[in-house]
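*Asks:* Provided below are the primary sequence and the corresponding predicted coordinates.
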Amino acid sequence: MLRKLIFAVLFLLLGMSVETALAASGAHQHGGGGQEPSFNHCLKPENSPSLLCANVPTPHIAPDGSLWLIWTEHGHVYVGHRKNPASGSFEKISRITKQARQLDINGESRPKIAVGPQGDVYLTFTAKGEKKYTGVVYFAQSQDGGNSFSVPRKISDEERPSSQRFATLGVNKQGRIHIAWLDKRDLFTAKKAKNNYSGSAMYYAFSDDRGNSFSANKKGMDHSCECCRTAMDYDLDDNPVIIWRHIFGKNFRDHAMLKIKADGTPEKMERISEDDWAIDGCPHHGPDLSISASGMRHVVWFTDADKRSGLFYAHQQKQGGMFSAPMGFGNPDNQAAHPQVLSVDEILYIVWKEFDGEKSSVLLIQSNDEGQSWSAPIPVATTKGASDHPFLIKDDKGLYLSWATAFEGWQLFTLAQR
């Protein structure tokens, strides 16, 4: 059981500062483990790589418990690895791209990394496309444990890829790789035919041969919102469930969920909530999903509808069942944003970011009963500068917060130990 976080909450109730509470609970902060001379270091491409300069760093803990981190810097994609997530320097940093590219590096459309059951390392990143607001998703793999990587190649099976962005990546226990993304090919086809088409579409592909080849691109659903992150987790039968912001009706931009069956075909799309947010634009604020050991699906999202506004959580007891009533969390006056949810054993955690006018903070709540009740929020990290989205990751030893800030660079906080 993750006891240390409970101790931190108790210390906060006794009036200790966040820093003191986390220190007393055994929480630790771990950066890249190298010397970071100054911000001037980041202005010179020849000094790369440096985690102080990392754009959109995204972590992943492999089945063997080691930490992998992917980020971009000066038009290149880098991957770092260390055996112990909680401490130490990165033993190896690999540059994936041979030449600098115009990369898509916003917080919603970030590079992703995953490790398969055989120790293969897989990654995706997005380069900007020829047209504005377009991109091309690339995939690369390592079949020698990260010692070397393949030349990145396009995931799209179009003759001339038109727009693939906001990709998510996963590998199941059998080693099947899944990639899902938002794609505008059908929008462009409709425009050429002078037909109406709302948004983009959610597409996906999969590989059963360690990433050497992929299935044909498959359309999961038409009319996704164009520019919010997608998310994926695996159901109890080892098949992926994908969520994204979708356009319902004329222009309600709420959230949808779709499971991919073992034969590679999609099941029926499910609507997560009926916020009825009517907006003719791109919120750049996607949802997140975590499926617990019991099979319950936990989701978090942002909306700014008349019906409800802010951050919300809900769960689905079983596939095809109704979602629970949305539960709001976070302080809308502090611009509460970009939530993430993670199930660990029988405990559920949610983190998000707020700005109080002077500093940005990552806040955390936890539930010990599958989302029926929740603790009071506690701040677990702060910065006075700009910052990236927060991420929760886990291993057999603990719970970690990954967060990159303009002043501190990339950091990994040990929030709790098992």
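*Replies:* In hand now; what should we look at? Everything numeric here is computed off the predicted structure, so don't read it as measured data. Numbering: from 1, shown residues only.

*Asks:* okay, CA-based contacts and neighbour counts for the rest of this
*Replies:* Fine.

*Asks:* start and end of stretch 118-132, how far apart?
*Replies:* End-to-end distance of stretch 118-132 (C-alpha to C-alpha, to the nearest Å): 39 Å.

*Asks:* tell me which stretches of the stretch 1-150 of the chain form helices.
*Replies:* 3-13, 18-25 (DSSP state H, counting those that start in this stretch).

*Asks:* looking at these, which is nearest to residue 325?
*Replies:* helix 3-13 (26.8 Å; C-alpha to C-alpha).

*Asks:* may I see the buried residues of that closest one?
*Replies:* 4-9, 11-12 (16 or more other C-alpha atoms under 10 Å).

*Asks:* ditto for stretch 255-274
*Replies:* Neighbour-count burial for stretch 255-274 [16+ other C-alpha under 10 Å]: 255-260, 264, 266, 270-273.

*Asks:* now, the most widely separated pair of the residues you listed?
*Replies:* Largest separation among those by C-alpha to C-alpha: 264 and 273, giving 25.9 Å.

*Asks:* quick check, central residue of this protein?
*Replies:* Geometric centre of the chain, nearest residue: residue 231, 6.4 Å, by C-alpha atoms, centre = their mean.

*Asks:* mind listing what that one touches?
*Replies:* The contact partners of residue 231, by C-alpha atoms under 8 Å, 6 or more residues apart in numbering, come to 168, 242-244, 287-289.

*Asks:* mind checking how far it is from residue 308?
*Replies:* From residue 231 to residue 308 the distance is 22 Å (C-alpha to C-alpha).

*Asks:* here's the one I want to compare it with:
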Amino acid sequence: MKSLNFHRHCAATFLVLLSLVFVALAQPALSAMSHGRALGTTAAFDQQQRLWIVRSEPVDKNAHVVVERSDDHGKTWQPAIRVTAKPEPVSADGENRPKIAFGPRNEIYVSWTSPTSEKFTGDIRFTRSLDGGKSWSAPAVVHHDRQLITHRFESLLVDQAGRIWVTWIDKRDLGAAQAAKREYAGAAVYYAYSDDRGATWRGDYKLADNSCECCRIALALDSKGRAVAMWRHVFPGSERDHAFAVLKPDGQGVAIERVTTDRWKIDACPHHGPSLAITADGARHAVWFNQVNGAGRAFYGRLTGAAPANVQPLPVGAMHADIAARGNIVGIVWKRFDGNATQVESWISKDGGRHFTPGPTLQTEGESDQPRVLSTDSSMLIVWRKADGVAVANLGDASGDDAIKPFTRDTLRKIEQQHAGAEFWVVMWDLECVYCMKSLGNIAALQKQQPTLKVVTVSTDPVGAASDIRQRLAELGVRSEAYAFSAAPEEALRYAIDPAWMGEKPRAYRYTANGSRTAISGVLTAKELAGS
């Protein structure tokens, strides 16, 4: 009997200890939320088109918030500047990371979520510099509500009048509903604004009840210069689609518009917020993640009212997409894991999002943040923080010029480096080749079904015929990175591509993700292009 009691006592003790382990694992320690592998970073341009990032810098169990500036689009960086005098808990993951924005008089504004003492609680913190980053104000809490509850996932925006807008996820209404024993789905979106450069704040204003609890909020300026928000909303029936609203200075008369209709029914945290970009003509370009027909996918579309228009799914596995737009130029980036490495892939459109051409691809085998894309007056940049540093790539020329670039002896090597880790085609052709037209026509037809098909076209005509080459590609509907032979001897350029190529056309090379390539002479068929 003593032996039986002893074994029962040991079993009970083991269960208690095991339960404590599970409880400990379920509690997100503040230190884990504030740094460790938290690589969450935001990028933005100031009034002089200089690139800035804001991130966290771990100190013991807390962190400093720091900013860095690059005057050459990420080639080199100035020394990091701490904006916090004392370290504190800082959320710095992809969906909930520090933010940076700039005022019309070169003010620098920084916000972040600081986790507090209880599970999933936090305060929205803010600091400013009015002298170019030389000095910073003492961090202050934006919201007037001081309950020990969720104030998290903040977003930051400065409008054309210089007003600073901050939105966040807030659970004060959930707490009130629970106290009254009422049902309440999700959390709420609140906002505040400052019209005195961040010295004081007006709010707290409720934008909407029943938001998702764990997804970032997208902020943008519409064509009228108004601050607008897009967020994941819990609609009736637990449908987690997306909503849109204009932020009003008095907090009154806010109208909520449902802008996606994927009808994902789930009681869970998707951890995928949307991204929004609005052009001067009022076009609202957006990317978002939802589950459709049982499969999780990221999508691009233009928000038009009852349902988004021109919806295009991003490649399978695409996550945490971001978007930027300027005029007819639309750039999209996302991250995707291929089984060995994490890839950042991209699209660029020069016709307002109707058609997209694949852009640069980056990759890492280490930890990484979500990618960002942002626009200047002349280019679009991809900014991606990895464990070993910040990678910056030019997504494309935002001027909209479809230039035909000269193909030299070392161009193919550069093309291979640019597209390393991705599948793509290099297609050789010329203006007088009838069979080349059939091959290019098949490419254009497949691109309508698969916008992600990466194609590099190389015309063996001289680059002086660029105008005719550009017109022919446009007539056929081919979207590609386009080249034409430079002034170097044709034999030398053919040899640089493939010593075994004797000049027959059409000629194509299919590159796989591991870097191998296969040569194909003759008209490319749909099956060959599809890889079957």
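*Replies:* Yes, it's here. If you're wondering where the values come from, they're calculated on a predicted model, not measured in any experiment.

*Asks:* stretch 224-243 of the first structure maps to which residues in the second structure?
*Replies:* Using TM-score structural alignment, stretch 224-243 of the first structure corresponds to residues 211-230 of the second structure.

*Asks:* report the distance from that stretch to the chain centre.
*Replies:* Stretch 211-230 of the second structure has its C-alpha centroid displaced from the chain centroid by 15 Å (C-alpha atoms, centre = their mean, to the nearest Å).

*Asks:* what does stretch 437-451 of the second structure give?
*Replies:* 28 Å.

*Asks:* matching residues in the first structure for it?
*Replies:* Going by TM-score structural alignment, stretch 437-451 of the second structure sits over no part of the first structure.

*Asks:* same check, this time on stretch 466-478 of the second structure
*Replies:* Counting by TM-score structural alignment, stretch 466-478 of the second structure has no counterpart in the first structure.

*Asks:* ok, back up a step: just the buried residues from the contacts of residue 231 of the first structure, in PyMOL please.
*Replies:* To isolate the buried members of these in PyMOL, using 16+ other C-alpha under 10 Å:
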select buried, resi 168+242+243+244+287+288+289
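
*Asks:* who touches stretch 67-81 of the first structure?
*Replies:* 45, 48-49, 53-62, 66, 82-85, 90-103, 105, 111-113, 125.

*Asks:* can you tell me which of the buried residues of stretch 255-274 of the first structure are in strands?
*Replies:* Among these, the members found in strands (DSSP state E) are 255-259, 270-271.

*Asks:* could I get these as JSON lines with distance to residue 24 of the first structure?
*Replies:* What follows is those, written out as JSON lines (distance: C-alpha to C-alpha, whole Å):
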{"residue": "255", "distance to residue 24 of the first structure": "40"}
{"residue": "256", "distance to residue 24 of the first structure": "41"}
{"residue": "257", "distance to residue 24 of the first structure": "40"}
{"residue": "258", "distance to residue 24 of the first structure": "42"}
{"residue": "259", "distance to residue 24 of the first structure": "42"}
{"residue": "270", "distance to residue 24 of the first structure": "44"}
{"residue": "271", "distance to residue 24 of the first structure": "43"}
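
*Asks:* what's the closest of these to residue 283 of the first structure?
*Replies:* Nearest to residue 283 of the first structure among those is residue 255, at 12.3 Å by C-alpha to C-alpha.

*Asks:* the second structure: which residue goes with the closest one?
*Replies:* That one, residue 255 of the first structure, aligns with residue 242 by TM-score structural alignment.

*Asks:* hmm, its match is touching residue 232, no?
*Replies:* Yes: between residue 242 of the second structure and residue 232 there is a contact under C-alpha atoms under 8 Å: 4.4 Å.

*Asks:* returning to that earlier point: distance-wise, check the residue nearest to the centre of the first structure relative to residue 400 of the first structure.
*Replies:* Distance from residue 231 of the first structure to residue 400 of the first structure, by C-alpha to C-alpha: 19 Å.
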